[in-house]
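Student: Fold the following for me, if possible:
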Amino acid sequence: MRILFSVPRYHPNHDGLVAGLQAAGHELHFLVRAGHATEFHRPGVAVTLLPGWDTGDNLRRPPPVRALARILAAVRPDVVVARNPSRTSLALHALCRLRGLPFLLYIQRRTGCETMGPGRQMLLRLGLWPAHTVNAICPDPPPPPPGKTCDFLPFAIEPGPVRTEWTERPPLSVLAVGKLDQARKNHRPLVRHLAPLLRGGDIRLTLLGLREEGTSPVFAALTEEIAAQGVGDRVRIRENLDYAASRRLYAEHDLLVLASSAERAAVSPMEALAAGIPVICGSDNGTNFVVREGETGFVFPDGDFPAMAARVADLVADPAAAARMGRAGRRLIETEFSPAAAARRFESILARHFPPLR
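Tutor: Below is the predicted model of the structure:
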């Protein structure tokens, strides 16, 4: 089967599903609207850049219908999967309806059609909204409108390096992942609230993320916080690593802490569990369903950084628990969120909604 994905960019959170579908013998094409120098493209995946369009879909121009039609004609997909109800996605949906092509809308948010704005409600009433949606972060999606479907299709993670030597006594190695110049990643309050553990020699901290050229106010404030807390010798910043290097870094640490707010669908918790290390993350993270409380990690209330630091201190006091949670997380990924499991879910969704594709 030839599958065309239309996405803002080839993000690592696509890669597990891609690996599973490739292993199952499917041909994959990606239509992207932006890219990054550190981006990883899996061999055998065709990636096409939609010229002149950024990830936000330029609202000053009509959707690029002609360009999309040419791409559909060139790729000749059996099914199209478009992420987010952007103008590009809805234009693709219209073209697929005209051509009789199966179409799936792929979203990464907690809620579905019940929170639509007026414009999308109008599309729904006119019958122009896609019939079939897959959701990456809702194990129990809300009921869709009559005549529509919504299926759970979570991220998947390909096996990678695994933590094998566990710290038996402090300091524990803590990893935090997120763009280094975005305030909502909360790196600065993370450093501030972990500073007592850092100064006490209980933990070491690595901040891993992308950063644009130059020094943004957010990144400058982060480095100032590190200096003000007197923990510069215990905090390491790793920026703009490629995908393979980032995956290796997880296995060099004892736990992941994700302090972000407004985090719709972070893939880092699943990457951490795949590496055999536990996760401490906020309640505002869309993929926190993989963090089974006390089993694979802990979830703290969004923005409650003292609670976050207390959970880190719990694992400092009991490193064996961190090792136990890490092993449980690895098993969870292997059984429920592997590339093969994702491919089976995807094929099952297509078989239910588009019987000719069985």
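Student: contacts and neighbour counts: CA atoms only from here.
Tutor: Will do.
Student: check which helix or strand covers Val47.
Tutor: Counting by DSSP states H and E, the element that carries Val47 is strand 46-49.
Student: what helices or strands is the helix or strand just after that strand leaning on?
Tutor: Counting by DSSP H and E, the next helix or strand C-terminal to strand 46-49 is helix 65-75. Helix 65-75 sits against helix 87-99, with contacts defined as 3 or more C-alpha pairs under 8 Å, 6 or more residues apart in numbering; DSSP states H and E.
Student: Just after the helix it packs on, pick out the following helix or strand.
Tutor: strand 103-107.
Student: Other residues contacting that next one?
Tutor: Contacts to strand 103-107, defined as C-alpha atoms under 8 Å, 6 or more residues apart in numbering, come from residues 79-85, 89, 93, 96, 130-136.
Student: if we go to 10 Å?
Tutor: Residues outside strand 103-107 that contact it (C-alpha atoms under 10 Å, 6 or more residues apart in numbering): 4-7, 78-85, 89-90, 92-97, 129-138, 149-153, 265, 349-350, 353-354.
Student: circling back: name the helices or strands packed onto the strand holding Val47?
Tutor: Contact partners of strand 46-49 among helices and strands, from 3 or more C-alpha pairs under 10 Å, 6 or more residues apart in numbering; DSSP states H and E: strand 2-7, strand 27-32.
Student: Just send those strands back as CSV, with distance to Glu158 too.
Tutor: Output for the helices and strands packed on strand 46-49, formatted as CSV (distance: least, C-alpha to C-alpha, whole Å):
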stretch, distance to Glu158
strand 2-7, 19
strand 27-32, 17
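Student: can I get the ones you listed in CSV with mean neighbour count and distance to Ile277?
Tutor: Formatted as CSV, the helices and strands packed on strand 46-49 follow (neighbours: other C-alpha atoms under 10 Å; distance: least, C-alpha to C-alpha, whole Å):
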stretch, mean neighbour count, distance to Ile277
strand 2-7, 21, 30
strand 27-32, 20, 31
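Student: this one as well, want them side by side:
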Amino acid sequence: MSRFPHLSETFILREMLEMERLGWDVKLFPLMLQQQAVVHDEAKRWIPQAQAQPFISPHVALSSLQRLAKQPLKTGGIVAKTVAESANSPSELVRKLALIPKAITLAKHMQEQQIAHIHCHYATYPAFAAWIINRLTGIPYSFTVHGHDIFVNRAMLPTKARGASAIIAIAEFHREFLVEKLGEWVRDRIHIVHCGIRPERYQPQPKPAGERFEILTTGSLQDYKGHPFLIQACSFLRDRGVNFRCRIIGGGEDKPMLEQLIAEKQLTGMVELLGPQPETAVRELLATADCYVQASIITPAGKMEGVPVSLMEALACELPVVASRMSGIPELVRPGETGYLVPPANAAALADQLLYVRDNPEEAARYAARGRELVQSDFNLVTCVEQLSETLLAVNPALQRPIQRNA
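Tutor: Below is the predicted model:
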């Protein structure tokens, strides 16, 4: 993956843990090892094991020179193809060229450790590094696509897709998007494997009756999460005399802007920014909510959600959910069945739907119960990772079926 530990990427952490439980010997190679103030408990033991390399060091320089001397044509070919396919974006090209020595060093360590398969999350730099390692060592690779890595940044995507043993898409929407952008040839390489959660960790909780309508959302404070539209919707609810509180879990670069917007809309005390929270705290907060919202948007650059794991967590808690109709979200939040959808970037429609949920609790509860059933059947981490495991076994004959460990 690009970075580790990364608070919002619980889906990667959970997948690693479940693959390990299935018996796989999992090694962790993040492109960057980062410092975070809040770290999930389950991520802490992985930090000392993470095999990150600096962008430049005597060891990285020596590994690159040795590889160049040993495989001059392949190494030169990697650089030439990278330049040819990324030249239209100078900043992208610079980042890729800076990553090549690191990827060469990772290739050396993976060969020494007899790594049999590389699986990475995101079709951007992780898949680029895997492509380089594959070209130099022959180690097969696969990658999971999520959102911005195909919706926005598609530099060298055809090359990375052709080199991969398998492409994992988290939703049907993603498969059709890739087929549309790359061509029909890619369809057979794509396997649908949902991200998943352990539903038993997100149990429905009885809520004490209260006059205040509790709204909750989880997501990094970035533009594509649509938080300004949720705040605007809250101002509409306030103007209608609704007694509510909206809490936003997450941290990010948009925090100052959102704080200012809350103040401008005179929503202080009604809309709260809770900052980044570990998984245990998120579970506790979900138990206090009446409705979960995912107000995601499509940015001008085309960035958008995939299928937010936070929606799975909310539905597993049997919370009514209101989300934007976009990307793969309708495959989880199904109108008239598991939740409610509204057009993205439409604060008025979002406010109307929130008011409807508040005023129709019995219907909302029925949908939420069906949502939990759907998560249990189609977005269960155990089932999803078993599908991933079987896919990797099918596309890489060198892999041996592991002996499952105890749960």
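Student: about what we covered before: now, of the contacts of strand 103-107 of the first structure, which are buried?
Tutor: 4-7, 79-85, 89-90, 92-96, 129-138, 149-153, 265, 349-350, 353 (16 or more other C-alpha atoms under 10 Å).
Student: give me every residue that touches the equivalent of Gln53 of the second structure over in the first structure.
Tutor: Residue correspondence to the first structure (TM-score structural alignment): Gln53 of the second structure is matched to Leu50. By C-alpha under 10 Å, 6+ apart, the contact list for Leu50 of the first structure reads Ser6, Pro8, Leu31, Val32, Arg33, Ala34, Pro64, Ala67, Leu68, Ile71, Thr88.
Student: in the helix or strand hosting Leu124 of the first structure, what counts as buried?
Tutor: Element membership for Leu124 of the first structure (DSSP H and E) is helix 118-125. Within helix 118-125 of the first structure, the residues that count as buried by 16+ other C-alpha under 10 Å are Gln121, Leu124.
Student: Quick check: what element follows it along the chain?
Tutor: strand 132-135.
Student: The nearest residue to Ile231 of the second structure once chain neighbours are set aside and Glu272 of the second structure, how far apart?
Tutor: Excluding its sequence neighbours, the residue lying closest to Ile231 of the second structure (C-alpha to C-alpha, 6 or more residues apart in numbering) is Ile262, at 6.9 Å. Separation of Ile262 of the second structure from Glu272 of the second structure (C-alpha to C-alpha, to the nearest Å) stands at 9 Å.
Student: For Pro43 of the first structure, list the residues it contacts.
Tutor: Contacts of Pro43 of the first structure (C-alpha under 10 Å, 6+ apart): Ala19, Gln22.
Student: can you check Arg135 of the second structure too?
Tutor: Contacts of Arg135 of the second structure (C-alpha under 10 Å, 6+ apart): Lys74, Thr75, Gly77, Ile78, Ala107, Ala129, Gly163.
Student: wait, which of those is closest to Val293 of the second structure?
Tutor: Comparing the contacts of Arg135 of the second structure against Val293 of the second structure with C-alpha to C-alpha places Ala129 closest, at 35.7 Å.
Student: Quick one: neighbours of the closest residue to the closest one other than its chain neighbours, just the number.
Tutor: Once flanking residues are discounted, Ala129 of the second structure sits nearest to Ala103: 5.3 Å by C-alpha to C-alpha, 6+ apart. When neighbours are counted by other C-alpha atoms under 10 Å, Ala103 of the second structure registers 26.
Student: Just give me the match in the first structure for Ala103 of the second structure.
Tutor: In the first structure, Ala103 of the second structure lands on Val65 (TM-score structural alignment).
Student: Its match contacts Cys96, correct?
Tutor: No: Val65 of the first structure is not in contact with Cys96 according to C-alpha atoms under 10 Å; the separation is 11.4 Å.
Student: any shared contact partners between those two?
Tutor: Contact with both Val65 of the first structure and Cys96 is made by no residue, according to C-alpha under 10 Å, 6+ apart.
Student: re the thing from before, buried ones in the strand holding Val47 of the first structure, by neighbour count?
Tutor: So for strand 46-49 of the first structure, counting by 16+ other C-alpha under 10 Å, buried means Val47, Leu49.
Student: before we move on, what about stretch 338-355 of the first structure?
Tutor: Ser338, Pro339, Ala340, Ala341, Ala342, Ala343, Arg345, Phe346, Ile349, Leu350, His353.
Student: quick check, nearest of these to Pro278 of the first structure?
Tutor: Using C-alpha to C-alpha, those come closest to Pro278 of the first structure at Ser338, 17.3 Å.
Student: Might you report the residue contacts of the aligned residue in the second structure for that closest one?
Tutor: Alignment note (TM-score structural alignment): Ser338 of the first structure maps to Asn380 of the second structure. Neighbouring residues of Asn380 of the second structure by C-alpha under 10 Å, 6+ apart: His194, Cys195, Gly196, Ile197, Arg198, Pro199, Glu200, Met312, Ala316, Leu374.
Student: Could you do Glu214 of the second structure as well?
Tutor: 243-247, 270, 286, 288-292, 358.
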